[in-house]
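Student: Could you work out the structure for the sequence below:
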Amino acid sequence: MGMGSKMEGPSTPAIRRDPYEVLSVSRDSTDQEIKTAYRKLALKYHPDKNASNPEASELFKEVAYSYSILSDPEKRRQYDSAGFEALDADSMDMEIDLSNLGTVNTMFAALFSKLGVPIKTTISANVLEEALNGTVTVRPLPIGSSVSGKVEKQCAHFFGVTINEHQAESGIVVRVTSTAQSKFKLLYFEQDANGGYGLALQEDSEKTGKVTSAGMYFLHFQVYRMDSTVNALAMAKDPEGAFFKRLEGLQPCEVSELKPGTHIFAVYGDNFFKTASYTIEAVCAKSYEDTTQKLKDIEAQILRKRNELRQFEAEYRKALARYQEVTDRYTKEKQSVDELLKQRDGIHSSFTIVKSTNISGSGSNLSNGSSSKINGDESPGEDGGSDGKDKSGKKKWFNLNLRGSDKKLI
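Tutor: Sure, this is the predicted structure:
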């Protein structure tokens, strides 16, 4: 297999190790074996757990990078046939992205998720590791009941919801609320082949009225989550545009039904400084048929509205641009009218025998003698004679401040 060239451009390590070697798996490993190997190594080298060891983050990147090749059937096939040469440049971008720790966590969780859905998260590696190893305490949460608790920051309380055939068919809802308006995440884990639990879904608490809440709705039809981060970014850039983005955050949930059996949910404390108080409840949708129908209807309305808004935004932007155009023109037109009238006044005022005025009003005596002052004062005035006259004579005509009331011409 072609491992000839190991150089791959400035952003990537000079020496690339074979991804199979990095993950310690054989060439004929199954997807599941590759994923399990990846998870073990990713947890081992995760930057969260290796603050004092800078090499760990390099190893973590290498592990994540190797996994990104072997977990993608197309990239794996290309690599198997012709080594790194065969991989196109954009598959290399991941390395650059991973240099930023926030992305590491997002990337990490996305690869961690059993469904391969991109989970945006900063859930601590310890919680994920304990779940994967199955070393967490799971409390039962019977359908139709609620449990209240307080969870420390960056810790999680796990709950097992057991459902039978009928309940699974009717649909299940798991909701968490906090009257203390704590920040938390509701997590859903799927049973892993090795007996642990892999993170599959996550909902961040949202503030609604006087509580914060998060819910997961497994109702056999497509339900949606509202990802408000889309909106937060828009808000900052363009408050008006934020309105148009508000419904863009509505994203389809990846899981719409649960099979009979026990399902693992967790409440994760997301507050920075204090514990999160919460109440978690699990209900069967059977007794909420009207509510379920309402949810289906309202989400359909929101999706229709979202399409309307997309069209309206284009219209609105066009009108806004036109408005900008006319207000700019308004400003220009106003300036040009002011200028024309000013010039007209200037021309009017140059029809005069008095070619200049003395601002101090102390009777400047003009040399041409064709104007005489009413008070007949013939002294040179306080100006100091001709010097003052020359200065005022040099004034441009449009700067003259001719006020008719001051000068009475004979």
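
Student: From now on I want contacts and neighbour counts done on CA atoms only, so please keep to that.
Tutor: Noted.

Student: Where do the helices of this protein begin and end?
Tutor: Secondary structure of the chain (DSSP state H): helices at 19-22, 31-45, 54-70, 73-82, 93-97, 101-112, 125-133, 165-170, 229-237, 239-245, 289-349, 386-393.

Student: elements contacting the shortest one?
Tutor: The elements that helix 19-22 packs onto, with contact taken as 3 or more Cα pairs under 8 Å, 6 or more residues apart in numbering; DSSP states H and E, are helix 54-70.

Student: now the angle from the helix it packs on to helix 31-45?
Tutor: For helix 54-70 against helix 31-45, the angle by axes from the mean of the first three to the mean of the last three Cα atoms, to 10 degrees is 170 degrees.

Student: do you know how far Thr327 is from Glu240?
Tutor: Thr327 sits 19 Å away from Glu240, going by Cα to Cα, to the nearest Å.

Student: Over to Glu55?
Tutor: Per Cα to Cα, Glu55 is found 45 Å from Glu240.

Student: nearest to Asp406, of the helices of the chain?
Tutor: Of all these, it is helix 289-349 that lies closest to Asp406, at 14.1 Å by Cα to Cα.

Student: So which other helices or strands are in contact with that closest one?
Tutor: By 3+ Cα pairs under 8 Å, 6+ apart, helix 289-349 packs against helix 239-245.

Student: on contacts alone, who are the packing partners of the helix it packs on?
Tutor: Under the contact definition 3+ Cα pairs under 8 Å, 6+ apart, helix 239-245 sits against helix 229-237, helix 289-349.

Student: Pick the most buried one from those helices.
Tutor: Comparing these by mean neighbour count (mean count of other Cα atoms under 10 Å), helix 229-237 comes out on top with a mean of 15.

Student: what's around Ser170, how many residues?
Tutor: 17 (other Cα atoms under 10 Å).

Student: this one next, for a side-by-side:
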Amino acid sequence: MGMGSKMEGPSTPAIRRDPYEVLSVSKDSTDQEIKTAYRKLALKYHPDKNASNPEASELFKEVAYSYSILSDPEKRRQYDSAGFEALDADSMDMEIDLSNLGTVNTMFAALFSKLGVPIKTTISANVLEEALNGTVTVRPLPIGSSVSGKVEKQCAHFFGVTINEQQAESGIVVRVTSTAQSKFKLLYFEQDANGGYGLALQEDSEKTGKVTSAGMYFLHFQVYRMDSTVNALAMAKDPEGAFFKRLEGLQPCEVSELKPGTHIFAVYGDNFFKTASYMIEAVCAKSYEDTTQKLKDNEAQILRKRNELRQFEAEYRKALARYQEVTDRYTKEKQSVDELLKQRDGIHSSFTTVKSTNFSGSGSNLSNGSSSKINGDESPGEDGGSDGKDKSGKKKWFNLNLRGSDKKLI
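Tutor: Have a look, this model is predicted:
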């Protein structure tokens, strides 16, 4: 699959089944019911659990494809009115880069990386399954407090953050930091219809200064997350132009506010060899009004800058091409000037009574002769036709002059 990693050829089911049938839901199912059905099936075909069953990934794709239609109100409406044809007319090529299915899918970290290469999912099936079954231990994380811990690789520690009406209204921030620079993920789960928890958001730890950290910001306005894979891909393709992609990774977060009640977060150990040590804290934005405003302003500036950069990139590329043009011309012009002056020297030195076997070299013969008299290290009879000797002659003159002038100065 190419960069766009469109679902084409063998990936698209030859005979497409009705998405409602694939997800075993009825035509009048709610969004929540569709999401729950999708999560169960995606978990069923999760590669962790189907190492020996190659058909699982095809079924996973079919489930993901069906969900991509039914989870989008517009696509669902088109499908209901005129089937797949309506979607095809709208060039509904399923992008299996599941990031566009909404962050709920990062839970099964799309079987496909951004490059369209199948990859193992990032969160272990066990953790997702236990959460979905509601069999996880949830520790309370009171607002305004922090908890430290160490989580084993591919395991998760779950925390319940309970907020009241007033706190929900002000906004909530949950952050995890690791001074040991451990790799981890911060996960946010939604309450599922059957009492379990379904993963809704995930944030990978990023290195900032001397720590690794990840945060989720529920502040009632559109906040953004930085998806660093965008920039990493740009780096690989075009290191020169990667700078222009640095802000492209800023993607809007799907959840911008939390309702009053208990919300489930988890820290997932991403280190393959050792436990991840972390500190998780939950704060209410009420006590951080200035900081909240700063974040809002900063992200607005970044988005403006991103648009400026898009325009500047075109300008820069144009200027770069023009620069290439003029540097090439510079090199050519320099060569032709050097050539003309060399010819001129040759012509000047032809006005001579000294017979020379080598006509073109007669000029250099003279200069070499004179320089050798001064330095006394070369006999005038030597053939000085070579450029090298010509240059050395000039250099020595220059050195002599310089030494002379130094003495005068002293």
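
Student: Report the TM-score for the pair.
Tutor: The TM-score (sequence alignment, normalised by the length of structure 1) is 0.72; 410 aligned residues with a Cα RMSD of 9.0 Å.

Student: CSV please, covering the helices of structure 1 and showing distance to Thr177 of structure 1.
Tutor: Output for the helices of structure 1, formatted as CSV (distance: least, Cα to Cα, whole Å):
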stretch, distance to Thr177 of structure 1
helix 19-22, 43
helix 31-45, 31
helix 54-70, 35
helix 73-82, 41
helix 93-97, 35
helix 101-112, 24
helix 125-133, 21
helix 165-170, 22
helix 229-237, 20
helix 239-245, 26
helix 289-349, 18
helix 386-393, 82
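
Student: Need the outlier residue of structure 2, farthest from its centre.
Tutor: The outermost residue of structure 2 relative to its centre, with distances by Cα atoms, centre = their mean, is Thr353 at 73.8 Å.

Student: Distance-wise, check that residue relative to His263 of structure 2.
Tutor: Distance from Thr353 of structure 2 to His263 of structure 2, counting by Cα to Cα: 103 Å.

Student: quick one on the thing from earlier: the helices of structure 1: which one's closest to Phe218 of structure 1?
Tutor: Closest to Phe218 of structure 1 of the helices of structure 1 is helix 165-170 (Cα to Cα; 8.7 Å).

Student: In structure 2, point out the residues matching the closest one.
Tutor: Mapping helix 165-170 of structure 1 onto structure 2 (sequence alignment) gives residues 165-170.

Student: Superposed on structure 1, what's the mean shift for that stretch?
Tutor: Superposing on structure 1 and averaging over aligned pairs (mean Cα distance after the TM-score superposition for structure 1), stretch 165-170 of structure 2 comes out at 2.1 Å.

Student: That stretch: which residues count as buried?
Tutor: 167-170 (16 or more other Cα atoms under 10 Å).

Student: quick one: contacts of it?
Tutor: 219, 257-260, 284-286 (Cα atoms under 8 Å, 6 or more residues apart in numbering).

Student: Could you export those residues as JSON lines, including distance to Phe158 of structure 2 and neighbour count?
Tutor: Below are the contacts of stretch 165-170 of structure 2 laid out as JSON lines (distance: Cα to Cα, whole Å; neighbours: other Cα atoms under 10 Å):
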{"residue": "Leu219", "distance to Phe158 of structure 2": "22", "neighbour count": "23"}
{"residue": "Glu257", "distance to Phe158 of structure 2": "20", "neighbour count": "17"}
{"residue": "Leu258", "distance to Phe158 of structure 2": "17", "neighbour count": "20"}
{"residue": "Lys259", "distance to Phe158 of structure 2": "19", "neighbour count": "14"}
{"residue": "Pro260", "distance to Phe158 of structure 2": "19", "neighbour count": "14"}
{"residue": "Cys284", "distance to Phe158 of structure 2": "19", "neighbour count": "21"}
{"residue": "Ala285", "distance to Phe158 of structure 2": "22", "neighbour count": "20"}
{"residue": "Lys286", "distance to Phe158 of structure 2": "25", "neighbour count": "16"}
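
Student: Could you single out the nearest of the residues you listed to Glu130 of structure 2?
Tutor: Leu258 (23.1 Å).

Student: correct me, but that closest one touches Phe218?
Tutor: Yes - counting by Cα atoms under 8 Å, Phe218 is a contact partner of Leu258 of structure 2 at 6.4 Å.

Student: between the two, what contacts are shared?
Tutor: 171-172.

Student: hmm, back to that, distance check, the residue farthest from the centre of structure 2 against Ile347 of structure 2.
Tutor: From Thr353 of structure 2 to Ile347 of structure 2 the distance is 14 Å (Cα to Cα).

Student: related to what we said a few turns ago, roughly how far out does the match of helix 165-170 of structure 1 sit from the chain middle?
Tutor: On the basis of Cα atoms, centre = their mean, to the nearest Å, stretch 165-170 of structure 2 sits 34 Å off its chain's mean C-alpha point.

Student: what do you get for stretch 208-228 of structure 1?
Tutor: Centroid separation for stretch 208-228 of structure 1 versus its chain: 19 Å, with Cα atoms, centre = their mean.

Student: which parts of it are buried?
Tutor: Buried, per 16+ other Cα under 10 Å, within stretch 208-228 of structure 1: 212-219, 222-228.

Student: now do stretch 362-374 of structure 2
Tutor: In stretch 362-374 of structure 2, counting by 16+ other Cα under 10 Å, buried: 362-372.
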